[in-house]
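Colleague: coords below, sequence missing:
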């Protein structure tokens, strides 16, 4: 049976978590002749833990069991030692505490950038070991800034070849409404239908007065019959209708105009003031024309992230980069069925975490530009009390294919020149690592309550 002192010590350690199965809590009093063996066992256990601390630790097991090892040894020693063993135990446990303190950085809580950084590809199983992808670390310097600036200035073949095109005249399509006038024959004007008046209000969905091009691409006109006009320009359709009327009228003078454009449309979505359907007219539907007719860009629009979907293919458009390369976005002509989406700046945020004053999400400007210095400024700058300014990292996923890590030594304020030139990309992670002294302090704050409780239990037991 356990003594009353042992029970008091056991209660003093209650609430600190489970203890590893390698050290058993339940210890019964042993005969006097086995006290030396007990001291040897305690010393051997402490030496084994010390050797584990001096080797590269397994962070998962060490963080979980380190406190349990220390508490179990305290309880073993307090509940069974005599005066000589107590002095030895004080010395051994003091050495163990010193080793724990010296190894504080390796078991410190929180995130910490390891070198070299790795990304797990597979977890592995009993037969195959886990596979990690080593991520390279690139220093941010003037050479890197110059290289990234040159890459931005290079034109993209996709935009130049497929989206930039010459404008052509409007061709008629199914659903367009034509206004056909035959001069000196006013009786034919009645066939076009009634015009909109105050007493006869026309709904927005109703077609304008005129002749509608039917699904087979033809238009019906008195004395001319069915005339195929789909795919023709207005002038070509006018000549064809006049030729059909020559069978009835002598040298008819015909004028054709489009009363309502309904055959071709583009869709503008996202951060514009009036999203919806925009009809293509005789004015070429350029990129700027579509945005203007949709009410213009909203304040939350990201001008660097416009997505144009055509024939099932998405094209990324960056207006700021196109202007920097000398490319005119107005030369991009939209086609029937195109979808233009303007992305919000909220979807282009950069995550700033670590030892900064206000960990948050930094958002780019309206042009889509966001530098490293601007992101740090939005996060309240680097925390001068806990940050290691030499360990500033930018983690970029590159859509999960080739992750990259960029490193900046920001101990000198001059390094902010490089930070002000380093352009961030959407979903980048800016991480500021903590200093070794801060990690040391955090480990002490976790261990000192356990050590104080153990010393208190020792005093109460005696």
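Modeller: Okay, I see it. Note that the structure is a prediction, hence the values are computed from the model and not measured.
Colleague: from here on, just use CA atoms for contacts and neighbour counts.
Modeller: Fine.
Colleague: where exactly do the helices run in the stretch 101-250 of the chain?
Modeller: Assigned by DSSP state H, counting those that start in this stretch, the helices in the stretch 101-250 of the chain fall at 142-153, 157-158, 234-245.
Colleague: this is the comparison structure:
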């Protein structure tokens, strides 16, 4: 009886209990927040006993600090369903961010080059002389700079409000005004420098900073390219786009795998794009593994359960219980999740290879009951030996 009681002695392990209800709890998966219900028609081990376990709903036992969380049994059906949900979410995201922005409109700080043919003397009225060389990159190009009121001043035409207009619209206004002083004036208006509208690229790129928008709609690829390209530490599966107070997480790796082109995602003025570093999106592998570690995603940003276990040196063959592998996700979310994988079957490794982990997931491999029993004995034996020694000495 004493030895049996040792089996419930304190130790690092994860316990679950049946809820008595059939599976129907929706689970959220993927960085995009898609949801899927646990599959009930497939089992990782392929035998009736494991299939019955997969079909029965379980929950992680609650403590005072943690709530009860439904446990989802991982199998091929769950992995496929989660992937389909991610693809559907990515298509919705592509439709939301794939709208081509409206044509470029002149803004405050832009520089216009205005040429009136056969009247070169009018070019001398520009704020910066054409022959003047730029001493600093921030200096405006030669031309007429749009002031803080959104106006430019041109000879004979006076002050013209140009903010919100396109160059061809400014040209028509100048022709109409200069026509009062010149016979059929030939006017050319072009953008000399784009400085009014910018997007900001930060994070794991070579040259973070502001990127000016021009008359060609800026795609996601172009913004990263003009910021120097991805750094070696960049996580291409986690790009954070902040627009109008809303945050969109873009997974370029999964988009490409789904046949979607990230080059068709366009940025708008004022957008903030941050490329996350891979070491910020690590996952934790602990329990009965050979080397507990904080696993880092691959260069494409993807990390599966099999990748994480491989980086941790695989499970400990002498102490691990292969039937008790858990993935804990979303501790601060309103609906945290726990996934369970029975790794006793070779088919389970196919599931582990295709199950994508999310940043800050916790992978825990539980120990076998015999190992816990052995550890309890190792704690009791010194006390037993000390008691026996004391008894001998007392005699």
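Modeller: Thanks, I have it. On a predicted model such as this, the values are computed, not experimentally measured, just so you know.
Colleague: superposed, what's their TM-score?
Modeller: With the length set by TM-score structural alignment, normalised by the length of the second structure, the two chains reach a TM-score of 0.84; 352 aligned residues with a C-alpha RMSD of 1.9 Å.
Colleague: deepest of the helices of the stretch 101-250 of the first structure, which one?
Modeller: helix 234-245 (a mean of 18; mean count of other C-alpha atoms under 10 Å).
Colleague: what's it aligned against in the second structure?
Modeller: Counting by TM-score structural alignment, helix 234-245 of the first structure pairs with residues 167-178 of the second structure.
Colleague: ok, average deviation of that stretch from the first structure?
Modeller: Stretch 167-178 of the second structure differs from its equivalent in the first structure by a mean of 1.3 Å after superposition (mean C-alpha distance after the TM-score superposition for the first structure).
Colleague: I'd like the distance from that stretch to the chain centre, please.
Modeller: How far stretch 167-178 of the second structure lies from its chain's middle: 46 Å, per C-alpha atoms, centre = their mean, to the nearest Å.
Colleague: pull the residues that contact that stretch.
Modeller: With contacts defined as C-alpha atoms under 8 Å, 6 or more residues apart in numbering, stretch 167-178 of the second structure is touched by 106, 156, 157, 162, 184, 185, 186, 187, 188, 189, 190, 191.
Colleague: cool, and stretch 132-149 of the first structure?
Modeller: Stretch 132-149 of the first structure is contacted by residues 116-122, 403-408, 418, 421-422 when judged by C-alpha under 8 Å, 6+ apart.
Colleague: let's see 10 Å
Modeller: Contacts of stretch 132-149 of the first structure from elsewhere in the structure, counted by C-alpha atoms under 10 Å, 6 or more residues apart in numbering, are 115-123, 150, 393-395, 402-409, 415, 417-419, 421-423.
Colleague: nearest to residue 37 of the first structure, of the helices of the stretch 101-250 of the first structure?
Modeller: Residue 37 of the first structure lies closest to helix 142-153 among the helices of the stretch 101-250 of the first structure, at 64.2 Å (C-alpha to C-alpha).
Colleague: off-centre distance for the closest one?
Modeller: Here helix 142-153 of the first structure is found 23 Å from its chain centre; the criterion is C-alpha atoms, centre = their mean.
Colleague: one more: stretch 336-352 of the second structure?
Modeller: 24 Å.
Colleague: and for residue 66 of the first structure, the neighbour number?
Modeller: 17 (other C-alpha atoms under 10 Å).
Colleague: the second structure: matching residues for the strand or helix carrying it?
Modeller: In the assignment (DSSP states H and E), residue 66 of the first structure maps to helix 59-80. Helix 59-80 of the first structure corresponds to no residue of the second structure when matched by TM-score structural alignment.
Colleague: which secondary structure elements does that helix contact?
Modeller: Here helix 59-80 of the first structure touches helix 4-12, helix 35-54, helix 83-102, helix 436-461, going by 3 or more C-alpha pairs under 10 Å, 6 or more residues apart in numbering; DSSP states H and E.
Colleague: if you set the cut-off to 7 Å instead, what comes out?
Modeller: Applying 3 or more C-alpha pairs under 7 Å, 6 or more residues apart in numbering; DSSP states H and E, one finds that helix 59-80 of the first structure makes contact with no other helix or strand.
Colleague: buried stuff in that helix?
Modeller: Across helix 59-80 of the first structure, burial judged by 16 or more other C-alpha atoms under 10 Å covers 62, 66-80.
Colleague: that helix vs helix 436-461, what angle?
Modeller: On the basis of axes from the mean of the first three to the mean of the last three C-alpha atoms, to 10 degrees, helix 59-80 of the first structure is oriented at 20 degrees to helix 436-461.
Colleague: residue 219 of the second structure: neighbour count?
Modeller: 19.
Colleague: and the equivalent of it over in the first structure, what does it touch?
Modeller: Using TM-score structural alignment, the equivalent of residue 219 of the second structure in the first structure is residue 286. By C-alpha atoms under 7 Å, 6 or more residues apart in numbering, residue 286 of the first structure lies in contact with 330, 331, 332, 333, 334.
Colleague: how much space between residue 286 of the first structure and residue 292 of the first structure?
Modeller: 10 Å (C-alpha to C-alpha, to the nearest Å).
Colleague: quick one, helices of the stretch 351-462 of the first structure?
Modeller: With DSSP H, counting those that start in this stretch as the criterion, the stretch 351-462 of the first structure has helices at 372-378, 416-421, 436-461.
Colleague: the ones you listed: which one's closest to residue 89 of the first structure?
Modeller: Residue 89 of the first structure lies closest to helix 436-461 among these, at 11.1 Å (C-alpha to C-alpha).
Colleague: A strand includes residue 260 of the second structure, no?
Modeller: No. With DSSP: H, G, I helix; E, B strand; the rest coil as the criterion, residue 260 of the second structure is located in coil rather than a strand.
Colleague: which position in the first structure pairs with it?
Modeller: Going residue by residue (TM-score structural alignment), residue 260 of the second structure aligns to residue 327.
Colleague: cool, and residue 241 of the second structure?
Modeller: Superposed on the first structure with TM-score structural alignment, residue 241 of the second structure falls opposite residue 308.
Colleague: who touches that match in this structure?
Modeller: By C-alpha under 7 Å, 6+ apart, the neighbours of residue 308 of the first structure are 314, 315, 316, 339, 340, 341.
Colleague: which one of those residues sits closest to residue 450 of the first structure?
Modeller: Within these, proximity to residue 450 of the first structure (C-alpha to C-alpha) peaks at residue 316, which comes in at 57.0 Å.
Colleague: doesn't that closest one belong to a strand?
Modeller: Yes. Counting by three-state DSSP, residue 316 of the first structure is located in a strand.
Colleague: chain neighbours aside, what residue packs nearest to it?
Modeller: Nearest non-adjacent residue to residue 316 of the first structure, counting by C-alpha to C-alpha, 6 or more residues apart in numbering: residue 307, 4.9 Å away.
Colleague: what of residue 322 of the second structure?
Modeller: Excluding the flanking residues, the one nearest residue 322 of the second structure by C-alpha to C-alpha, 6+ apart is residue 343, at 4.9 Å.
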